[in-house]
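Visitor: no sequence on hand, only this structure:
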């Protein structure tokens, strides 16, 4: 089995011993929703602040997931911007924007409920 056999399956969410604390749920919610307004910068800041704090596994996991998704969205925006020349890019820009908005809101709601969310079609560059 090569390392690329299971490349499309998202990693499993972290297992917790009990309910996720309120402060971790709030930080995970903020990490997801900041993607709508700041792109990958908001999730990057939250991940960098919390990545060494082992007492916050939910925040680390969800901010990393939001960061990976926003990097994927940035790549999609770049490709769409290049394709504007052949007119399909305009439709792609709109589709990427709507997908970003909808998926970030869905992820924020799940994170606020204490459930780990995995974005579809995400390049998981930060492990």
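Guide: That came through fine. It should be emphasised that the depicted structure is a prediction, and the values quoted were computed from it without experimental measurement. Numbers count the residues shown, from 1 in each chain.
Visitor: for the rest of this, base every contact and every neighbour count on C-alpha atoms.
Guide: OK.
Visitor: tell me where the chain has helices.
Guide: 22-38, 40-50, 57-83, 88-112 (DSSP state H).
Visitor: to residue 118, which of those helices lies closest?
Guide: Closest to residue 118 of the helices of the chain is helix 57-83 (Cα to Cα; 6.9 Å).
Visitor: packing partners of that closest one?
Guide: helix 22-38, helix 40-50, helix 88-112 (3 or more Cα pairs under 8 Å, 6 or more residues apart in numbering; DSSP states H and E).
Visitor: and of the helices of the chain, who's closest to residue 125?
Guide: helix 57-83 (6.2 Å).
Visitor: coming back round to it: with mean neighbour count and distance to residue 120 as extra columns, can I get the helices of the chain in JSON lines?
Guide: Formatted as JSON lines, the helices of the chain follow (neighbours: other Cα atoms under 10 Å; distance: least, Cα to Cα, whole Å):
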{"stretch": "helix 22-38", "mean neighbour count": "21", "distance to residue 120": "14"}
{"stretch": "helix 40-50", "mean neighbour count": "19", "distance to residue 120": "17"}
{"stretch": "helix 57-83", "mean neighbour count": "22", "distance to residue 120": "9"}
{"stretch": "helix 88-112", "mean neighbour count": "17", "distance to residue 120": "9"}
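Visitor: included below, for side-by-side comparison, is a second structure:
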């Protein structure tokens, strides 16, 4: 006895992009996150997905799904990167004797966030280029 396929709904991947315009906007959302993170040391990784979400999110379920996933992944990383860039810049003034240690730790955390944002942005972009949905390893559902 075979089971019927589950109905589409929450928890299932979105439909693949129907045309090249939707695929292009899915690529803007995913590769745009990687480019934004690369250009700004991780701080502006959310800009590409936000642009795609605002431009085509209401018109296409596929673009909405790709841009929301990228935005919910990149926005917290951007906030952490911004915080640690500020801590790194102010480290010498925080505690004069151990400012170098705080700066070193903040710099290492910023570097890790930078690498993660770019790596997963590129991986998601490759999947989007193939017409598939990429499930990020962790996301915060900030925007629904």
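Guide: Alright, I've got the coordinates. All values derive from a computational prediction rather than experimental measurement.
Visitor: turn the helices of the first structure into CSV, columns for distance to residue 121 of the first structure.
Guide: CSV is the format used below for the helices of the first structure (distance: least, Cα to Cα, whole Å):
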stretch, distance to residue 121 of the first structure
helix 22-38, 16
helix 40-50, 16
helix 57-83, 8
helix 88-112, 11
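Visitor: wait, which of the helices and strands packed on helix 57-83 of the first structure is closest to residue 73 of the first structure?
Guide: Per Cα to Cα, nearest to residue 73 of the first structure of those: helix 88-112, 7.0 Å.
Visitor: isn't residue 26 of the second structure right up against residue 63?
Guide: Yes. Assessed by Cα atoms under 8 Å, residue 26 of the second structure is found in contact with residue 63 at 5.2 Å.
Visitor: who touches both of the two?
Guide: residue 52 (Cα atoms under 8 Å, 6 or more residues apart in numbering).
Visitor: before we move on, the earlier item: can you list the helices and strands packed on helix 57-83 of the first structure in TSV and add distance to residue 124 of the first structure?
Guide: Output for these, formatted as TSV (distance: least, Cα to Cα, whole Å):
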stretch	distance to residue 124 of the first structure
helix 22-38	15
helix 40-50	13
helix 88-112	16
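Visitor: check contacts around the counterpart of residue 28 of the second structure in the first structure.
Guide: Superposed on the first structure with TM-score structural alignment, residue 28 of the second structure falls opposite residue 30. Contacts of residue 30 of the first structure were listed using Cα under 8 Å, 6+ apart, and they are residue 108.
Visitor: distance-wise, check residue 30 of the first structure relative to residue 104 of the first structure.
Guide: 10 Å (Cα to Cα, to the nearest Å).
Visitor: now swap in residue 14 of the first structure and tell me
Guide: 20 Å.
Visitor: likewise residue 71 of the first structure?
Guide: From residue 71 of the first structure over to residue 104 of the first structure (counting by Cα to Cα), the distance is 13 Å.
Visitor: and if you look at residue 81 of the first structure?
Guide: 21 Å.
Visitor: end to end on stretch 110-125 of the first structure, go ahead and measure it.
Guide: 22 Å.
Visitor: residue range for that stretch in the second structure?
Guide: Counting by TM-score structural alignment, stretch 110-125 of the first structure corresponds to 127-142 in the second structure.
Visitor: which residue is nearest the middle of the first structure?
Guide: residue 66 (2.0 Å; Cα atoms, centre = their mean).
Visitor: what is the aligned counterpart of that residue in the second structure?
Guide: Checking TM-score structural alignment: residue 66 of the first structure goes with residue 70.
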